[in-house]
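Student: Here is my input, please return the structure:
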Amino acid sequence: MSGTQSVDRESFPVLKNDLMLRAARGEAVERPPCWIMRQAGRYLPEYHEAKAGRDFFETCRDAEVAAEITIQPVRRYRGLLDAAIIFSDILVIPQAMGMKVELIEGKGPHFPEPLRTPEDVEKVLNYKVDVLKELDWAFKAITLTRMQLQGEVPLFGFCGGPWTLLVYMSEGGGSRLFRFAKQWINEYPELSHKLLQKITDVAIEFLAQQVVAGAQILQVFESWGGELSSADFDEFSLPYLKQIAEKVPKRLLELGITENVPMTVFAKGSWYALDKLCSSGYQTVSLDWSWDPEEAVKINNNRVTLQGNLDPGAIYGTNEIITKKTEKMIKGFGGGKKNYIVNFGHGTHPFMDTEKIRFFLEECHRIGSA
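Tutor: Next up is the predicted model:
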């Protein structure tokens, strides 16, 4: 999986707001930076206009449209968001590995041919992935977005965590029981590790090439981390997350990039793993809303920057409730002037009021600047 892109990185606009990057690297800042998971998407009326009835993945693959959707929240909430995140999906890695993925409206992702047996792996998966070829559209979207942002805020690239991708690849979509994913790691542990390693290898190259294309900060979404026991997390998730943190910077050096690109890990529901995640090689650890900020700060003990963790459901509340919960969160993380990035504890919902989100962001600025 070697190769280079023809990207003129010297032509990228100068970054005007580096607050996110400084906070992610653990530097003291004047206020905590703000961004929101799934900030580009379904809750914005302009998203539906730009999507114009297209299939979700078709929308992702159109660089012009993906760039427009990525920038929409930055434009709407000008001066309130400190980062953009490329409009894409974690399931592009299984697609690159040869799996068909559909996104069904109202239902979510669907794999017509999930991995249920060892024979399925041989039949369905491509183990020799040309990342530059298979995900060329993703890199084009990142480069175009970086140019069109005009340096207003830095751009996040991202990928799914290996265990999370294995869940989708084996379950065929979302799940409540996680029967097939659990069957894989318990009936075929050796083959599971082989699969996880292959996903990890692709993820490392994908993340590194996103930086070449223009991403300035990275996040790994281990969205189903909390479905593993502590022991299984240590075996089937953590080692692969650590590999990504260790190998992406090395790969970037091979690709001629010497800048310090911060990396964030978000392992939703993995409450038992916070101490280990804070020593896993990432500069930032993102927390879901189940965490008490003060407890998380104690466990972290100034090792990394913490990100999060407002329950997105708070946005359905009154302005008074949003203020109260936001103040409690920022205070719990020590006031936000060091080792903290404001975010939700998960993504936005399609039903959210855009003006309530504006109010939340304004309150983050007011409270964080105090």
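Student: For the rest of this, base every contact and every neighbour count on C-alpha atoms.
Tutor: Fine.
Student: which residues in the stretch 51-200 of the chain form helices?
Tutor: According to DSSP state H, counting those that start in this stretch, the stretch 51-200 of the chain carries its helices in the segments 56-61, 63-76, 92-96, 118-124, 131-134, 136-149, 162-171, 179-187, 189-213.
Student: of all those, which lies closest to residue 222?
Tutor: With CA to CA as the criterion, residue 222 lies closest to helix 162-171 of the helices of the stretch 51-200 of the chain, at 5.5 Å.
Student: picking up where we left off before, now tabulate the helices of the stretch 51-200 of the chain in JSON lines and tack on distance to residue 294.
Tutor: Converted to JSON lines, the helices of the stretch 51-200 of the chain look like this (distance: least, CA to CA, whole Å):
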{"stretch": "helix 56-61", "distance to residue 294": "38"}
{"stretch": "helix 63-76", "distance to residue 294": "30"}
{"stretch": "helix 92-96", "distance to residue 294": "36"}
{"stretch": "helix 118-124", "distance to residue 294": "44"}
{"stretch": "helix 131-134", "distance to residue 294": "41"}
{"stretch": "helix 136-149", "distance to residue 294": "35"}
{"stretch": "helix 162-171", "distance to residue 294": "28"}
{"stretch": "helix 179-187", "distance to residue 294": "33"}
{"stretch": "helix 189-213", "distance to residue 294": "32"}
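Student: I have a second one here; can you model it like the first so I can compare?
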Amino acid sequence: MSNFETLQNDLLLRTARGEHVERPPIWVMRQAGRYLPEYHEAKGDNDFFACCRSPEIASTLTLQPIDRYDGLIDAAIIFSDILVIPQAMGMTVEMVDKKGPHFPDPLKSPQDQQYKDIMARDVDVAKELDYVYKAITMTRQKLKGRVPLFGFCGAPWTLLCYMVEGGGSKLFVQSKTWLYKFPNESRDLLMKISKLCVEYLALQVQAGAQIVQVFDSWAAELSPSSFKDLSLPYLCYISAHLPQRLRELKLDIVPMVVFAKGAWYALDDLCNSGYQIVGLDWLQDPAEALKIANGRVVLQGNADPGVLYGGKEAITAVVKEMVRGFGGGKQGWIANLGHGVTPFVDPEDLKFFFEEIHRLTAS
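Tutor: Below you'll find the predicted structure:
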């Protein structure tokens, strides 16, 4: 690992360890994203995945919100995408303007040669995703210790959905077909993805990530029993095996965050899943979540991202409710949105959101 400058703001990492802190740390999902005008300047004519594959561009995009909101946010998250894992597995993924990610040739059935090839392939994530690790190391160097840096990956269930649907979906026809028609092959694919996620996250930590998050963006598409069968075991596999892999690499253990969007019914299970931090979406009541967690984990979240369209008065009201629900936030809470920053948000409204959390949680 490279020698990095001493961390100046360790508020988020202290909170992740369960310590009593002077105020709740703040960051938001999709933080290094397309809502900033400077993003489009740095991106230039490069497509989305070309930006991910360029350590220089990815590190620049990661730092843009840290620079713009200097002193207001307490972590950076590397500019990348959850779908780099399917790419490393040999699948083609394109980012289509105004549509999102697109797989021209998704997995159709376990009988297809593509599925057999993917299951047989020995994926070298060290080689295939080297550009991510280079971007992380470069970003840590550029950060100069200002705030800690998040690494991340997609959860196995969410990645399977993309790989069989060919992109985002409203009905998840193919995902449900695989779930119910090919349960054994689905589990085999989920385990293969899980093992790749462990290695990918470990190498992110080796490159300089100080905390990692697993995004289960399509968890809401599962029933409670299906979540216990097809998502939770693989989330737990990652949380159990990542520390082991870090020890093998002689690296420090880092805090782990799980964010299962829409799986409000599984909060108790997620608190026992081996992660130190559980992210909440905006469908959960903070005070109720705090009761269920009962000190087992740190909670992260969970303002409705849509409030950023509503103006200052609405933002203040939502922040007040959130701070009150999380008991003032001096322990056990990382302030965040309940999902990522959505398109067309005014960066000044996001700044006001950060400022209000600071104001309403000041010692």
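Student: what's the TM-score here?
Tutor: Scored against TM-score structural alignment, normalised by the length of the second structure, the superposed chains reach a TM-score of 0.98; 361 aligned residues with a CA RMSD of 0.9 Å.
Student: Endpoints of stretch 295-304 of the first structure, how far apart?
Tutor: 14 Å (CA to CA, to the nearest Å).
Student: got it, and stretch 61-74 of the second structure?
Tutor: OK, stretch 61-74 of the second structure end separation, CA to CA: 16 Å.
Student: In that stretch, which residues are buried?
Tutor: 61, 62, 63, 64, 65, 66, 69, 72, 73, 74 (16 or more other CA atoms under 10 Å).
Student: so that stretch matches what in the first structure?
Tutor: The alignment of stretch 61-74 of the second structure onto the first structure (TM-score structural alignment) spans residues 69-82.
Student: got the contact list for the matching stretch?
Tutor: 17, 19-20, 33-35, 39-41, 44, 46-47, 50, 83-87, 145, 149, 153-154, 358, 361-362, 365 (CA atoms under 8 Å, 6 or more residues apart in numbering).
Student: contacting residues for the closest residue to residue 89 of the first structure other than its chain neighbours?
Tutor: Of all residues not flanking residue 89 of the first structure in the chain, residue 159 sits nearest, at 7.6 Å (CA to CA, 6 or more residues apart in numbering). By CA under 8 Å, 6+ apart, the contact set of residue 159 of the first structure is 89, 90, 93, 203, 206, 207, 219, 220, 221.
Student: Looking for the alignment partner of residue 159 of the first structure in the second structure.
Tutor: Using TM-score structural alignment, residue 159 of the first structure sits opposite residue 153 in the second structure.
Student: okay, now the equivalent of residue 205 of the first structure over in the second structure: neighbour count?
Tutor: By TM-score structural alignment, residue 205 of the first structure lines up with residue 199 in the second structure. By the criterion of other CA atoms under 10 Å, residue 199 of the second structure has 19 neighbours.
Student: Was I right to think residue 199 of the second structure contacts residue 242?
Tutor: Yes. With contact defined as CA atoms under 8 Å, residue 199 of the second structure counts as touching residue 242 (7.5 Å).
Student: count of residues packed around the nearest residue to residue 47 of the second structure once chain neighbours are set aside?
Tutor: Closest residue to residue 47 of the second structure apart from its sequence neighbours, by CA to CA, 6+ apart: residue 95 at 7.6 Å. By the criterion of other CA under 10 Å, residue 95 of the second structure has 14 neighbours.
Student: May I have the residues that are in contact with residue 95 of the second structure?
Tutor: The contact partners of residue 95 of the second structure, by CA under 8 Å, 6+ apart, come to 47, 48, 49, 101, 102.
Student: Counterpart of the first one over in the first structure?
Tutor: Read it as residue 47 of the second structure. Aligned partner of residue 47 of the second structure by TM-score structural alignment: residue 55.
Student: Kindly state which residue of the second structure is aligned to residue 25 of the first structure.
Tutor: Residue 25 of the first structure maps onto residue 17 in the second structure, by TM-score structural alignment.
Student: what about that match, neighbour count?
Tutor: Counted with other CA under 10 Å, residue 17 of the second structure comes out at 16.
Student: Also residue 104 of the second structure?
Tutor: So residue 104 of the second structure, with other CA under 10 Å, has 12 neighbours.
Student: before we move on, what about residue 370 of the first structure?
Tutor: 11.
Student: gap between it and residue 201 of the first structure?
Tutor: Taking CA to CA, one finds residue 370 of the first structure at 44 Å from residue 201 of the first structure.
Student: So what does residue 257 of the second structure match up with in the first structure?
Tutor: Per TM-score structural alignment, the equivalent position to residue 257 of the second structure in the first structure is residue 264.
Student: One more: residue 247 of the second structure?
Tutor: Under TM-score structural alignment, residue 247 of the second structure pairs with residue 253 in the first structure.
Student: ok, the residue of the first structure most remote from its centre to residue 113 of the first structure distance?
Tutor: The centre of the first structure is farthest from one residue, residue 119, which by CA atoms, centre = their mean lies 31.3 Å away. The gap separating residue 119 of the first structure from residue 113 of the first structure is 12 Å, by CA to CA.
Student: All set now, cheers.
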